[in-house]
Each structure stands twice: as C-alpha cells, then as structure tokens.
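S.K.: Predicted coordinates and the sequence they were generated for:
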Amino acid sequence: MGNNSIFDRRETFFQTGIIWVFGIYLFFIQLTTSYPFIHMLPIPTPALLSIGISFLILVYYFYLVKGKGQTSEYSYRSLKKFVFLFILAIVLSIFSAIYTLNVIKSVEYVSYIKGSMLTRTIYYATFLIMLYYGYKIFSLMEERRIVNLIKVYPLSIFLLVLVGIWQLLYFSLDIPFLDITTRSYIHSVTGTSFFNFRLTSFADEPSYLGPFLIDMLILGYLAFKKKWIYVVLLVIPTMVVLIFSFSVSGYFNLMLLAGFLFLYLIFHPKVPKKYLWAVVILAVIVLVGAILLKPGLFEKFFSPILGRMQNLFNPQSSSRIYMYIMPFYWLFDHSWISAIFGYGPGSYEFLHFTKILPNKVSLATSSNNMYIDLFFENGIAGVCIVIFALLSILFVLLKNGRKNQYYFIALIEFVHLLVTSSYRADFVTPRYWAVILIVFLLMRLGEGKEKEKQQ
C-alpha cells in the first residue's frame, strides 16, 4: 500500500512537471514571430526549444509511460496514419533528392543538400517526435489536466494582444513603446488614409498575427465558463488588434473561417437557423450601408488594404503570386523522378539560389504557402500524400464535429490551420505542430465524452 502511494505521488509529480514544461513551450511559441527572439542564440531559439522539449518528452515516455495506455482510440489510429504518411512523403523526397543530385550536378544544389535538407530533416524528426509521443503522454491524463494544458496556448497569446493594444496607444497617443523594429509602416496606399501604421505587436510583420490571434479566438473559448467574459477579455481586444493590423491574409483567414462556420452550422439540427441568417444579413446590411453612405470614409479607413489589392493577382507585380505560380513550371526543369517525388525537404532554398523575381531580386527561401513549398519539395506524389493525410483528419472531424464541444473546436481549429497554411508556410515551426497535437488531444477528449454518453 505504501509503495503504491509513493509511486502514485511520484507519477503525479512527473505529470505536473511535464505539463509545466510543455506549457512553457506553448507560451514561447508566440515569440517565434519575432526576429530578435529567433536569433538571440547561436542556434535558432525555436529549434533549440523544440529539440529540448522533444528530448524531454522522449525521456518521460520511455521512463514512465511505455507499456501503459489505451492505444485503441480512433484518434490514436488517425494520428498513426498521419505520422506514417508524412514520414513516407519525407523519405521519398530524400531518396529523390539523392537521385536529383546526380542529375543536376549543380553547386547550388550541393549547397542545399549539405545545408537546408539536413536541417529540415532534423526539424521534421523533432516535431514528429513531439507530436507522436506527446500525444501518447498527454492523452493518458485525465480530462481536466488535458484541458488545462490546451488552455495555456490561447491564454499565453494574450501577451501578443496586450502588446498590440499598447502599440495602438503608442501610434494614437504617442506614449512610449518597445524599442523594436517591425514592418508597422503602411505601403501601397494610392490615396489618403486615416492611418500611417499597421499593428504588429512584437511580431516582425502584420501577417504573422492572424494565425495566432485566430488560434486564441478558437481555443480560448475553452478557457471561460462564462462566455461574456470570453467576449470582453478575448474577442474584443483581439479583433481590435486584428482589424488594425490591416493584414490582407488575416482578413482573408477570418472571412474563410466564418464562411465555413456558417455552412457547417446551417446544417446542424440543433442550431436555430433564423439566428444564423440574422447575423449574416445584419453584417451584409452594415457593410453595404457603410460603403454606400460613406464611400470615401470606408476607402480611407481600409486604404492600407485596398492599395495592396490592386496588384495582388498580377505575377509580374506581386512577388508572392509569382512564387505561387512558377514552382509549377520549375518542378519539371530536370527529371520526371524529381517532378514526381520532389527535390528534397527544404529544397525551395535551391530556388532561392537559382531563380530571380521579375524585379531582379533573388527568390525568397519560401513561397509563404505550405502547399506550394511541399509541391516543389515533395513532388506531385509527396504533396498528394501529405494532403491526403490532412484530409483524413478533416473527414474524421467533419463526421464528428456536431457530437460535442471538443470535436467542434478541434474541427474549427484544424480548418483554421489548413487556411493559414495557404499564406504562412509555417509547417516547420512550433506553432504548426503544437496545433496539430492540440487537435488530436481535443479529438481524444471528444471520444471520451462520447463514451461517457454511452455508459
């Protein structure tokens, strides 16, 4: 009896410890949007943190968890399928890169092989360990502990919002602000504007804010029993920062997510349709009314957005669109093996070495679109495998999203992740993999709720 008590106390102690350690990791994820934080050490700080947390998770698993646990959950089987398919795409891409090295015989490609491919492969291994073994550890904990762990992430992002509000006051009232350099100036404005700034908080640029702020809106819903507190403390300040970021991608993200939410709920048997339609109609009336009554006012307010929309879809004027389109041609530059299986993990850097934009500047090391990056890096087969892996999760969530709160929030968060991947190629960042882990943990909680109903 005494030995069991000692063992239980030790297990509780280590459980609390790993939750605290991973919670601190979740807190630091928002800081990966800041260049000074990323480069404060000789090794990129996010990489060091991720390798450290993955190592601790491995040690914890093999010391305390291995041999235990329920591995029959559908969420665990979905996780195994996702991890297997992702690894398959990576392995095929690596073999293709070795083959392509003998075809191209390029100094730039050799430089990529020795640099980015090795680094990218280490990143993948680190994040996949964190995802797989992190799930195996946390999914065995009781519901309260899992929920508390998940809540750490959205609540920590409140720091990003607070600094954003502080920055707004700095621009409006000229109060002192942090001595940091960000892309908070506006550009591409052809007429007059009410504002000469864009909110960035401590992130390097406004487009970095959208994914985190919307993460906070979705997952933060779990943090408050009284939803009016959630609206006052999280929704209102977060929307203020998001609106004044004047981020095209952030607006696009929010609108797509709202559209998906409307379509999903309109077919929900328990959701009153008249309220949904009332919200949509009211929003349309307010928007159209504002444009018709005060077109000049509307144009001045959103001029930081409207100015950038003019050349948004012109490949010769927009470097982003150019980097979206041209990889579809460059993929077929060398061999059909490379086209099918890709040029290797992180090989978009090879394009950075060898291609230029219409304005004669070197291509960036990423297209800022996960699907485009993976198309070139993993080839036609590889990107299809990864997309299939992602869609397999989406279909499970679509099927179960109406069953309970956990499934529903997991669905919205995962759709949000798919959307952000179209304008932030952050699939080798802590945020991307932490969010996927959170989604699987929410699926695990959703399964638990359904089992309770059946008992």
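M.R.: Ah, there it is.

S.K.: When you work out contacts or count neighbours from here on, use the C-alpha atoms and nothing else.
M.R.: Noted.

S.K.: List the contacts of residue 92.
M.R.: 341, 378, 382 (CA atoms under 8 Å, 6 or more residues apart in numbering).

S.K.: quick check, the last one in a helix?
M.R.: Yes: secondary structure assignment (DSSP: H, G, I helix; E, B strand; the rest coil) places residue 382 inside a helix.

S.K.: re earlier: adding distance to residue 87, write the contacts of residue 92 out as JSON lines.
M.R.: As requested, the contacts of residue 92 are arranged in JSON lines below (distance: CA to CA, whole Å):
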{"residue": "341", "distance to residue 87": "13"}
{"residue": "378", "distance to residue 87": "11"}
{"residue": "382", "distance to residue 87": "10"}
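
S.K.: Second structure follows, compare the two:
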Amino acid sequence: MKNLVLIAVFFYLMTSFLSVSIEPMFMYVNYFFAGILILLTLPYLFKSKFLNYPFFKLISLYYFAASFSIFFGFVALYALNFEKIAFFDVNLYGRIFNIILFSALSLIIVSFCGYKNYLTVRYVALFYCVGCAFLILTGYWQALSLYWGIGSFPFETRSWVHGFNKSDYDIEGRLTGIASEPSYFVPFVLDFIILSLIAFKRRFLKLSAFAFGAIAMLLSFSPSGYASTFFAFILAMLFFIKPNSSTIKYFSSFLIIAPFLFFMLIAKIKNLGYVFERLSNISEDGRFKSIYDTLIAFFDSNIVNILFGYGVTNFRVASQYTDYSFLMTSNNLFADVLVEMGVVGFFLMLILFFILFYNTYKSSINNYQKFLTYALFFDLLTTSMIRADYSTSRFFIMISLIFLLSKYDVYKRS
C-alpha cells in the first residue's frame, strides 16, 4: 500500500504543470491522478495521528476566507444587487471543487510526510521538480523549432507580445513550452530553479538542473519571470543575512549566464527594450490600470460585499464597471482575493502568508535549506502578483512545500 501511495503522489505532483497547458484536455490527466490519490488515502483518514493538524490549522484560514465569501459575500451580492448578476451565469462550482480537491491533497501529502516514514520531503520536492522539468523540456523542444528549424512544434501558444498597450513591440521566439503563454510558463520554471538546489543531492546535478532552468527562464523573455526570479533570490538574501556560500555561487552563475545569452541571441530579439520598458513603467501598464479601476469599482459596493467580497470566481462583477469588462481575473492573487473574498478574506490570506514566513524565520533547519525556503516563499509571493489563481494545484503544492521545508530536514524522513 505504501508503494501505491508513493506512485500516486509522484504522478499527481508530476502532472500538476498540465493545469497551464494550451490543450485544456491535458489538465484532466492531473485530475485523474488526484482522484487516485484521494481514493488511496481514504483508509488512512480513519487512522489516529495521520492528519497533520498544524498544516490543517494553516489551511483553515483559507477555508474561512472562501466560506465567508460564498455564504456572506455572494448571497449579499445576489440578494441586495441582483441586477448586477444573473445567478445561473455564475460558475462557482468549478473553482470551489478545485479549492476543496487541491487543498485536501496538500493536506494529505503533508500528512504522509509525518506518518510512519511514508514520504520524505525530498521526494515531494523531487516529484514536483520532475513535472516542472517536463514543462521546461517542451520549451526546449519549442526552441529547437524556433531558433534552429529542427522539427516542428505543434502547439500554437501565445508566445508573441500581447496584452494591454503592447502593440509597439514585436519579439520573436519567446518560450512557452506547452503552457498557454510565457507568464504561465515562468512560475514553474522558477519553482524548478529553486527546488533543483534541494531535490538533487550531487553538485553536478544541482548545477546542471539550475542551468537547465535558468536558460529556459532567460529564453522566455518574460519581464514578470525575470522580476520574480530576481526578487525571489534578492529578498531571500536580505532576510537571510548569511546565505550558504554555495547558494551564492549558483545565483551568481545565473547572473553571469544572463548577459552572455542576451548577446548571443541578440539577433533573435526585434525589440529588447520591451522587457526593460515593462519593468520600468509598471504604473503605466494596462494590467496595473485594470486592477486599479476594478478596485475602485469594488470599494463602491455595499459594506457586506466590501467585507466578504463577491464570492469566488466573481471578479468580473467589479470589472464590468470599468473599461476592462472582459476580464475574468486580474492575474494578481491579492487583487482577486480582495474582490472575491473581501477585506476579511484578504486579511486571512495575509495571515496565512505571514505564518509561512514566520515558520521559516523561526525554523532551526540548516542554513542552506532555510535560505532556499525563503526563496521559495518569495517565489510564491512574487509570482502571485503577476499570474496567479488561488485555486490551482500549484498554489497549494507551493504552500505545502514551504511548510514542509521550514519544518523538516529535506534529506531525513519526518
């Protein structure tokens, strides 16, 4: 039974990247393995000391936020402002199902790490890394077709520059792999870059995997990806004053590789200024303006909805009163949570993030692992601001990984 659980955990974590696939049907592979893991876990739920109650308490903050938004926020919206929304046009069920499923699976994985040596933290990191590596490999497959004309990449992704106010730019050859677009691709790449330094034991494997991910990140030409990578490591260094010297070497190698690849690939970039323009003028970006306008519309609501939001999935209730009425999400986790879960839900989500940070800060794990746990925390924080959905498997996997890495030595059974 233990081996079956291990296999189910492997395939669930390894296929999590399919949630961002350009082919929507691919995500059902992840749901399939999620279902198998749930079924295999059912007998353990009746065993004493199986569930990890500290993690359950942490994730309960999320449950309270979502529940309040559904039972108070959505009900108030429909009862007091029924003209704003047609009940049967709202699809709450899909996201609610995802929240329950993926949060439960994270609780299960964390619980197995503390139950009779079923699972090590390193295995959790390694299994998730394998899935990220598969996604990155599809990016290199795409690169062979784009840069050298070798083979044919059959998926039509949004690799061009798109979005608000981007018509002045034309960049060729942005890697997405089978992800829908670069901003879906880069969070998994950054996860891999950080976790590869933990999941692999040998220095050669660490360096090879780190370079494998770093090059893919550079070839994405994603301003959000570059910014997230920079801030994840820099903030980790600021909060962890004396990072392990080997960690500094890995990050320094990334900074050395970056300009070299830029010069080598300069002929492939029609307007390199796009990246720097996006990063230096964030306040003028259309996405930023859409969030600002939507929040203004949200705070013009009644007090109940301001406190508890419009209900999960209902970001568009606020965006319909702006010039960006077509938006279903802000692509910013915190803006989405504020609109959909209200001030109460937003506050509970901040507490969840604070507890993750505080657990890392107070952790007695080794310095190397502690630094990379900080990096993973800031990875989740920064990527949540540029492309996020609080009901995805990645979101809950990252929360569980940060929790586990702050508590257990990665190379020891819990």
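M.R.: Perfect, thanks for sending it. Predicted, not measured: the structure shown is a model, and the values here were computed from it.

S.K.: And the TM-score between them?
M.R.: Superposed pair, TM-score by TM-score structural alignment, normalised by the length of the second structure: 0.85. Supporting alignment: 408 aligned residues with a CA RMSD of 3.7 Å.

S.K.: from the contacts of residue 92 of the first structure, which single one is nearest residue 143 of the first structure?
M.R.: residue 382 (36.1 Å; CA to CA).

S.K.: First-to-last residue distance for stretch 360-369 of the second structure?
M.R.: 10 Å (CA to CA, to the nearest Å).

S.K.: same question, stretch 313-324 of the second structure
M.R.: Start-to-end, stretch 313-324 of the second structure (CA to CA) is 16 Å.

S.K.: just stretch 214-225 of the second structure next, same as before
M.R.: 11 Å.

S.K.: Which stretch of the first structure lines up against that stretch?
M.R.: Using TM-score structural alignment, stretch 214-225 of the second structure corresponds to residues 239-250 of the first structure.

S.K.: ok, now stretch 9-20 of the second structure?
M.R.: Stretch 9-20 of the second structure maps onto residues 22-33 of the first structure, going by TM-score structural alignment.

S.K.: picking up where we left off before, dump the contacts of residue 92 of the first structure into TSV; add neighbour count and distance to residue 362 of the first structure as well.
M.R.: Formatted as TSV, those follow (neighbours: other CA atoms under 10 Å; distance: CA to CA, whole Å):
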residue	neighbour count	distance to residue 362 of the first structure
341	27	25
378	33	22
382	27	26
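
S.K.: Give the aligned equivalent of residue 419 of the first structure in the second structure.
M.R.: Alignment note (TM-score structural alignment): residue 419 of the first structure maps to residue 382 of the second structure.

S.K.: A strand includes its match, no?
M.R.: No: read with three-state DSSP, residue 382 of the second structure is helix and lies in no strand.

S.K.: Quick check, it in contact with residue 233.
M.R.: No: the pair residue 382 of the second structure / residue 233 is not scored as a contact, 11.0 Å apart, by CA atoms under 8 Å.

S.K.: so what corresponds to residue 334 of the second structure in the first structure?
M.R.: By TM-score structural alignment, residue 334 of the second structure lines up with residue 371.

S.K.: Could you double-check that that match lies in contact with residue 422?
M.R.: Yes: between residue 371 of the first structure and residue 422 there is a contact under CA under 8 Å: 6.8 Å.

S.K.: Between the two, tell me which one has more neighbours.
M.R.: residue 371 (23 against 17; other CA atoms under 10 Å).

S.K.: So which other helices or strands are in contact with the helix or strand that contains that one?
M.R.: According to DSSP states H and E, residue 371 of the first structure maps onto helix 370-400. Helix 370-400 of the first structure sits against helix 74-104, helix 327-330, helix 336-341, helix 348-354, helix 405-420, with contacts defined as 3 or more CA pairs under 8 Å, 6 or more residues apart in numbering; DSSP states H and E.

S.K.: Serialize those to JSON lines and add fields for distance to residue 169 of the first structure.
M.R.: Formatted as JSON lines, those follow (distance: least, CA to CA, whole Å):
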{"stretch": "helix 74-104", "distance to residue 169 of the first structure": "44"}
{"stretch": "helix 327-330", "distance to residue 169 of the first structure": "42"}
{"stretch": "helix 336-341", "distance to residue 169 of the first structure": "50"}
{"stretch": "helix 348-354", "distance to residue 169 of the first structure": "39"}
{"stretch": "helix 405-420", "distance to residue 169 of the first structure": "28"}
